[in-house]
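**Student:** sequence? don't have it. structure:
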C-alpha cells in the first residue's frame, strides 16, 4: 500500500509478497538516477507457458519477455499470452524481443498507406500469422476502426504560425479520445482468442478520465468479458463521468466504481488484486490499461502516421513528436517506433504532476506526496507505469550517464494550468482552433520552442489526445467559446449507473466481491 516517508515530498510505493507492480521497484531517492533501458537485452517469447529462447529463435519478432526477466530466464511468451495476461508473471511488463528494423523502401511504401492500413502493417510485424492469420488480422483491425466518426480515422490540422507544426487529431472514435484507437483493436483481438477457447475473462482498468469510457465502449455486451472500471470521484470532467455512467447503464457486463481518491489509488486497487495470484488466476483476471502490450502496439502507428503527415513530400528529415503524457503509453510506443527506424525525437509533456518530466530531465526517480488536480485531468498521474518499458531494472546500480543517454532520445516539458489556459486561448485567437487541456500541453511546448532562436525551423507533430468538447469547463476558463454541446445535453438525459465507494476500507473488498459474483 502507499507509504509516505518523513520527507513529505516523496511517496514510495511498495507491495508485499513476490509481485512488484510496475514502477513500484523504483528506489525513490534524490541521490539515485534511473537505469538505462537497452533493447539488446530483450529476448524472445513463445506461445503457451513459455519456451526456452533457443527454441524460438527462428521467429524472434513474434516473441515477448518481461521487463524484469534476467539473462538466465528462458521463459518467453506469444502475443496471445501477453494479451491475455496483461502483466508478466513476475509483475513486469511485456516487451518484444526483437524490434524489426525498417528499410527506406518500406518507409516509402508506408507513407502512402491509410491509417488503418498502417496499423495492419505494424501489427503484422509483432503478431504471428500462426496466432492470427493475416487476412483475419486485417479484418479485425478494419472492423475495429470502422466505427470511428471520421472515415479517415485520424484527422490532421496544420497550424499556420508560428513555425512548422501539425496537430494530429487522435480523438475521432466513439468516446472522443485517443484511447479508442488502441482499445477497439485490443477488444477485437481479445474477442477473437476468447471465442476460440470459449473462455470468460474479467478485465479491470483504472482510469484518470478517458480510458474508462473507451474500454467500456469497446467491450460493451461482450459475451466473453465482464469489465470493471475504477475512476476517481470529482477528478474527471462531467462529460467523462457521464460517458462512463451512461455506458454502465446499458450493458450487464460493465461494472463501474467511483472511488473517493485519485487515479493512482485506482492503480493500487488494481495491482492489489493482481498481487493475489490465486485470486487473479482463479478469476481469469487481466487488464487493458496501457500495461497491456496490445495497447502500445497499436499506438506505435500514431507516430508513423504523424511523421508522414508532417513530411507529405516524402522527405526523411527528423520530426519532433510531442506527446501529452500521463502513464507514458504514447511515449513508450514512440520509443519502439524510433527503434524501428523512424527518425523522430520524442517530447514528453506533463502537467504539474511531473514524475515523468523529473525523471527524463534530471534522472531522479521521485513522486510527490499527493496527486495534483489539474485542468489536464487525464494526466493527473504520479506513477507512470510505462516508464518500466523504457527502463530496465538492475538491482540498485544506477549508471551515472543514464540521464545523458535518455536526453539523446527524449525532451520533456512541464506545463502549469495557467500555461494550459494561455495555450488554449492563443490557439483559438490565432487559429480559430480549439484544443483540449491535454493537447494544450503539447501546443504550449511548440509555442515555447518557436520563441527560441531556430525553434521555428523544427518540424513538429503535436498529438491531440481528446476532443475539446469533453472539457467545456477548461474551455470556459481559458476564454474559448464553447462548440455545440448537444452531445453533453444528450448524455445528461440518459440513464446512469455507478457504485460509489467513498470509504477507503471498502474499495478492495467491494471490487473483489463484484468480480467473485460474476465468476460464479
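**Tutor:** Right, received. Where do you want to start? In this text the structure is predicted, and so the values were computed from the model without any measurement.
**Student:** make it CA atoms for all contacts and neighbour counts henceforth
**Tutor:** Will do.
**Student:** which SS class is the residue of the chain positioned farthest from its centre?
**Tutor:** Distance from the centre of the chain peaks at residue 453, with 33.2 Å (CA atoms, centre = their mean). Of the three states, residue 453 takes coil according to DSSP: H, G, I helix; E, B strand; the rest coil.
**Student:** How much space separates it from residue 163?
**Tutor:** Using CA to CA, to the nearest Å, we find residue 453 at a distance of 11 Å from residue 163.
**Student:** ok, now residue 516?
**Tutor:** From residue 516 over to residue 163 the distance is 55 Å, taken as CA to CA.
**Student:** between these two, which one's more packed in?
**Tutor:** residue 163 (19 against 14; other CA atoms under 10 Å).
**Student:** before we move on, what SS does the residue nearest to residue 280 when sequence neighbours are not counted have?
**Tutor:** Residue nearest to residue 280 in three dimensions, not counting chain neighbours: residue 274, with 5.4 Å by CA to CA, 6 or more residues apart in numbering. Assigned by three-state DSSP, the conformation of residue 274 is helix.
**Student:** thinking residue 274 is in contact with residue 282, fair?
**Tutor:** No - look at residue 274 against residue 282 with CA atoms under 8 Å: they stay out of range, at 11.0 Å.
**Student:** Between the two, which is the more surrounded one?
**Tutor:** The residue with more neighbours, out of residue 274 and residue 282, is residue 274; 23 against 11, by other CA under 10 Å.
**Student:** From residue 254, how far off is that one?
**Tutor:** Distance, residue 274 to residue 254, using CA to CA: 20 Å.
**Student:** cool, and residue 73?
**Tutor:** 38 Å.
**Student:** Looking at the two, which is more packed in?
**Tutor:** Neighbour count, other CA under 10 Å: between residue 73 and residue 254, residue 254 has more, with 26 against 13.
**Student:** got a list of contacts for stretch 240-250?
**Tutor:** Residues outside stretch 240-250 that contact it (CA atoms under 8 Å, 6 or more residues apart in numbering): 175, 209-210, 212-213, 216-217, 220, 254-256, 470, 491-492, 494-498.
**Student:** Below is structure B, check it against A:
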C-alpha cells in the first residue's frame, strides 16, 4: 500500500513512512493510493470477533509490508486487550428505539482519542526501533488529543512530545490530564490564541527548513494517517453489532477537525453500509456551511461549553475534498492556497455533490446542547458530556425532520467521559459527574507547563531550544 499527498507533489510513501512523517512535505495530507474494499461476506465474518481482532482485519490492508500480520496482532492485543477499561473497548448503549451511544471514553484519558493514540504510540516505537531513530512529536490540541498523545508516549525512550494548547480554552480536567504527567520527554506549551492558531503553528513547523533539518518531526494530530486509520475500526465494530452488512447504520459525529467523521467516510468506502454521516457542529459552524451551501469560509472562533469543537479550520476536510474532487493534487493545492490566503473557499460542484451523497450537517447551539444532556438523562438515565450532546442533538434534529428513516439506527459517538466537563453537565441536569477512580487524584497533582506568546516564532524557537531529538 502506497500513500499519496492531497497536494500532489510530495513523494509517495509506505505505511511506515506516513506514520513517521505525519504531514506531507508539500503541506498536504496523506491518503492511501486506493481504498481497500471488503465484500459483504468478509464483513459478516467479522461478527463476534473481539475488538483487537476486528482491528487487525480492518487495518491490515492499509499497513502492507510495514508490519507482518503477527507483529500487528501483538500490537493490537497489547493495546486493545490491555489498555482499556471495558472488555468491548467501544461498547454500544441504547437510548431508545432508534438512538444509540457509542462509548469511546474507556481509555486512559477518558476520550475517543485514546483508541487511536494508544496504537500510534506503539507504532512509533516499533518503527523508530527498526530505524534506530528518535522522533520529536509536535502537536496542537483543543483538549483531548493532547492528554491522549502524552499518555501514549510519556517515558518512551525514542519519542519526545511538545503539545500546544490554547491557554484558558480547555477544561480544567483536560489541562490537568496533560500538565500533571511528569516525564522528561513531555513538554506542555500554553499559547495565547485559539486552537486554530496552535494548529497553524504545528503545520508551519513541518514546512520550516530550520526545524526539519534539525529534528525528525512526527505528528499525533489527525493529520497523521495512522491515527485516522485506527478510528475506522469502531465504525465496523458498532455497525456489526447492529446488523451490518445486512442493515445500514447512520452515525452522528461531534465534529471539530473532521478526522472522526472522515474515518466513517473511509469505512463506507471500504464497503461498510453507512446510511448517513451527520456532521454535528456547535456555533463554530464552518463545516455545516460548507456542506449545506458550499461556503467554506473561516470566521472568528466563539468559545463555547464544547471547547474541543471550537475550531474554524478543519484539517481533515482537505482529505475529503481531494477524494471527491477526482484526486487532482495540483487542483487541490491551488484550492488550498486560495483558502490559506483568504480564509474563504467555495466547494466545486463535484465536491459539494459528492459530499451530499453521504453527509448531512446540523449546528447545535448551547441551549440545544444542554437540552440533549437533559434528554439523555431523563429518557435513559445516561449522563453525557456536552460534545456528545451536540452529536445527539443533531441526531434528534435530523430524525425529527424525517432525514433518517426510523428503521435505521442512529449511533452518536460519545467522545468524552462526562466528568471531563463537570460544570456544563451539572448546569444541565443538576448532577456533577465524578471522575472514575482509575484516574486517581488528578486535582492533587502538581502541574507543569510553559506559557508562550501566540506568535509562530516563539513556539518554533522553544521547540528548537528544548528538543533532544536532533538529527546531528
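**Tutor:** Here it is on my side, so go on. Remember, it's a predicted structure, so these values are computed and weren't measured experimentally.
**Student:** Can you calculate the TM-score here?
**Tutor:** Superposed pair, TM-score by TM-score structural alignment, normalised by the length of structure 2: 0.90. Supporting alignment: 448 aligned residues with a CA RMSD of 2.0 Å.
**Student:** coming back round to it: just the buried ones out of the contacts of stretch 240-250 of structure 1, please.
**Tutor:** The neighbour count (16 or more other CA atoms under 10 Å) marks 175, 209-210, 212-213, 216-217, 220, 254-256, 470, 491, 496-498 as buried among the contacts of stretch 240-250 of structure 1.
**Student:** got a list of what residue 376 of structure 2 touches?
**Tutor:** Shown in contact with residue 376 of structure 2 (CA under 8 Å, 6+ apart): 95, 382, 383, 384.
**Student:** Would you check the span in structure 2 matched by stretch 266-273 of structure 1?
**Tutor:** Residues 198-205 of structure 2 are where stretch 266-273 of structure 1 lands when matched by TM-score structural alignment.
**Student:** Mean per-residue distance, that stretch versus structure 1.
**Tutor:** Mean deviation of stretch 198-205 of structure 2 relative to structure 1 after superposition (mean CA distance after the TM-score superposition for structure 1): 1.5 Å.
**Student:** For that stretch, list every residue counted as buried.
**Tutor:** Buried residues in stretch 198-205 of structure 2, counted by 16+ other CA under 10 Å: 198, 199, 201, 202, 203, 205.
**Student:** Also stretch 360-376 of structure 1?
**Tutor:** So stretch 360-376 of structure 1, judged by 16+ other CA under 10 Å, has buried residues 360-376.
**Student:** got it, and stretch 7-15 of structure 2?
**Tutor:** Using 16+ other CA under 10 Å as the test for burial, stretch 7-15 of structure 2 gives 7, 8, 9, 10, 12, 13, 14, 15.
**Student:** Show me how far it is from its chain's centre.
**Tutor:** 22 Å (CA atoms, centre = their mean, to the nearest Å).
**Student:** Quick check: end-to-end length of that stretch?
**Tutor:** Using CA to CA, the end-to-end distance of stretch 7-15 of structure 2 comes out at 18 Å.
**Student:** same check, this time on stretch 455-467 of structure 1
**Tutor:** Start-to-end, stretch 455-467 of structure 1 (CA to CA) is 27 Å.
**Student:** go on, stretch 311-321 of structure 1?
**Tutor:** One end of stretch 311-321 of structure 1 to the other measures 13 Å (CA to CA).
**Student:** List the contacts of that stretch.
**Tutor:** By CA under 8 Å, 6+ apart, the residues outside stretch 311-321 of structure 1 that reach it are 108, 111, 303, 306-308, 310, 343-347, 458-463.
**Student:** which of the residues you listed are buried?
**Tutor:** Neighbour-count burial (16+ other CA under 10 Å) is assigned, among those, to 111, 303, 306-308, 310, 344-347, 458-463.
**Student:** quick check, residue 393 of structure 2 in a helix?
**Tutor:** Yes - counting by three-state DSSP, residue 393 of structure 2 is part of a helix.
**Student:** From residue 279 of structure 2, how far off is it?
**Tutor:** On the measure of CA to CA, residue 393 of structure 2 and residue 279 of structure 2 end up 11 Å apart.
**Student:** For whichever strand or helix holds residue 331 of structure 2, buried residues please.
**Tutor:** For residue 331 of structure 2, the host element (DSSP states H and E) is helix 329-342. Neighbour-count burial for helix 329-342 of structure 2 flags 329, 331, 332, 333, 335, 336, 339 (criterion: 16+ other CA under 10 Å).
**Student:** what's the answer for stretch 388-402 of structure 2, then?
**Tutor:** In stretch 388-402 of structure 2, counting by 16+ other CA under 10 Å, buried: 388, 389, 390, 391, 392, 393, 394, 395, 396, 397, 398, 399.
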